[in-house]
Structure formats: C-alpha cells, structure tokens
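> A structural model of the following input is requested.
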Amino acid sequence: MSRARETARAIARKFATDNPYQVAEQLEFKVKIKDLPSSVRGFTTAIFGIRFLVINNALDATFAKFVCAHELGHAILHPDCDYFEIKDTLFPIGKYEREAEEFAISFLSSFSAPEYGEPLERFYRRIGIPVAGGI
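A predicted model of the protein is given here:
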C-alpha cells in the first residue's frame, strides 16, 4: 500500500471520520470557500504559519468535499509546499498530485467498500468520489 493510502486510512481511523472538513478543523487547518478562477479547483497554502485549504465556491458540494480531501492530502503529505489544483492542463499529472488524489480517494472510502459485483466507478459515485472526466 502506498504512503498516501496508508496515511489517509490512518488519519480517518484516528479521527473516526471520512469527512475532510472535520479532520481539517481538528488539525487546525482553516478551510475557506472562495471565488477562484474556473481553472483552479482549490489550493493549500500557509500564511504566517497558519495552513489554509482554499476551495473554489463554484464547485458543487460533493466535488468540493473531494477537493477538500485532495488539499488535505497535500497539507499532510507535503506540508512544506503550496499547491494549486488546476484542471485541464496540457502537462502530465505530477507525483505530488497523484499522491493527493490517492490520499483523497483512500480517505473518502475509508469506511466503505464496494458491494459484491459493484463496479468501481459505481462505488466511487455512490460514496461521492468523482470518476474519470470529473477529476
């Protein structure tokens, strides 16, 4: 299991929730919902030692929760860096973005499992994880 997956599952177990907003609050990260350019889904940054997870207010609640989990992954896995999630770029996804995606998916699915015979895409939709084309 990857470091991102292990960390996500450990965090969910520690706080007994797969709600990224609650975990962010417990870890004293400030979550802000802001008007951002449409190409920016969210980002994490630190200002005077305070970590912020900033989410685009144009996202629906389900997608915003996923972005919050993604940015929480950055804040936990890559604490010394600032990250922007920009959609529709021509550049391949980098290591840190892949790790944040793995973290978000593992975190949000920590207390759920696919039903017998359930396709992974349907499972993801059922628990609020965007599937290909939505990420």
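> C-alpha only now, for contacts and for neighbours.
Noted.
> ok, the residue nearest the centre of the chain - contacts?
The structure's the chain has its C-alpha centroid closest to His70; by Cα atoms, centre = their mean the separation is 1.7 Å. Under the criterion of Cα atoms under 8 Å, 6 or more residues apart in numbering, the contact list for His70 reads 100-101, 103-104.
> to check against the first, give me the structure of this:
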Amino acid sequence: MEWIDNIIAGLLETYETNDPYELCDYLRIKIIKLEPNNILLRDKDAFYCRDLENNEVIFIKDNLNKILEKFILLHELGHALCNPDLLSAAFTFCNKGKTEKQANYFALKLSGVMFDETELQGMTLKQISAYTGIPYRALMQLFLK
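The predicted structure is shown next:
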C-alpha cells in the first residue's frame, strides 16, 4: 500500500504531526462526539461523513478511552483521505472490506505504533490488541490473510 504511505508522508511533511485532532483541525474535518446509543452511530464506534458541499465530519462515541479514540479517529481520517470519492464510510456500496483494511493500515502507520517482535513473542492478536490499544478487528484485517 505504497500509495497510502505517500499520503502519510505528505501529511507528516506538511503538518508535522500525526495527532488526529490536529490533523482534523488542519483539514477542516469536524469531530462530533455522540452518546454511544445515538442512532447515527448504528452500533459502531465512529463513522466519517462528507456532505454534498464537502463539509466533513467524524462522528465518534463519547465514552472511548483516549488510546482507542485516537486510533479510531486516525481510521476515519484514513477513510477521508484514502477514499475521497466516498460520501460516507458507513453507508456505502463499495468494497467495504478493502476500504476498511486501507483505513486500518492508514491508522496503524500514521499512529507510529512500532511492534517489538521480542516483546510480542507468543502473544495472541487479542493480547497484542490489549497491549497496544489497537482494536482487535483492525489487527485481524491487517495481519491475517
């Protein structure tokens, strides 16, 4: 996914940060926190949406821990930047598995999380998820073919 690496390199060069709050601010993507049972979330942690006038919003649960919240914001930012033709990552008929994998890859790479193979030796993906704060589903998509 070299093209995603290029997007990330451009972001880091231009904005000199990998912080999702700062990046959303620079890119004029609003972050709106919602109660977990809000119908807009449709049982998801978050979703990205762009309207017909190109206003962009990430709706996210207001009860996530900070590590998970940052990863999820990076994931949704990945939808915004890697699939700019999508109006919404939640309500689309495109190849959902492919766009989710791209957004997870984007979030993982931009987060700067480094995996120390020695430290993680013998751990399951669930244990690695708990250790790093990266959602289990994201790790599954990225590391299990």
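> for Asn19 of structure 1, state which of the contacts of His70 of structure 1 is nearest.
Ala104 (10.5 Å; Cα to Cα).
> which residue in structure 2 aligns with the closest one?
Under the alignment by TM-score structural alignment, Ala104 of structure 1 pairs with Ala107 in structure 2.
> and for its match, the neighbour number?
Here the count is done by other Cα atoms under 10 Å, and Ala107 of structure 2 has 27 residues near it.
> shouldn't Lys34 of structure 1 be in contact with Phe52?
No - between Lys34 of structure 1 and Phe52 no contact is recorded; they are 11.6 Å apart, counting by Cα atoms under 8 Å.
> neighbour count: those two, which is higher?
More neighbours surround Phe52 than the other of Lys34 of structure 1 and Phe52, with 21 against 12 (other Cα under 10 Å).
> okay, and that one sits in which element?
Counting by DSSP states H and E, the secondary-structure element that holds Phe52 of structure 1 is strand 50-56.
> what's near enough to touch Tyr26 of structure 2?
Each residue near Tyr26 of structure 2 by Cα under 8 Å, 6+ apart is listed here: Tyr15.
> do you know how far it is from Asp19 of structure 2?
The gap separating Tyr26 of structure 2 from Asp19 of structure 2 is 11 Å, by Cα to Cα, to the nearest Å.
> same question, Leu139 of structure 2
In this view, Leu139 of structure 2 and Asp19 of structure 2 are 20 Å apart by Cα to Cα.
> now do Ile128 of structure 2
When Cα to Cα is applied, the distance between Ile128 of structure 2 and Asp19 of structure 2 equals 22 Å.
> repeat for Lys66 of structure 2
In this structure, Lys66 of structure 2 and Asp19 of structure 2 are 12 Å apart, going by Cα to Cα.
> these two: which has the busier surroundings?
Neighbours per residue (other Cα under 10 Å) separate Lys66 of structure 2 from Asp19, with Asp19 holding more: 17 against 10.
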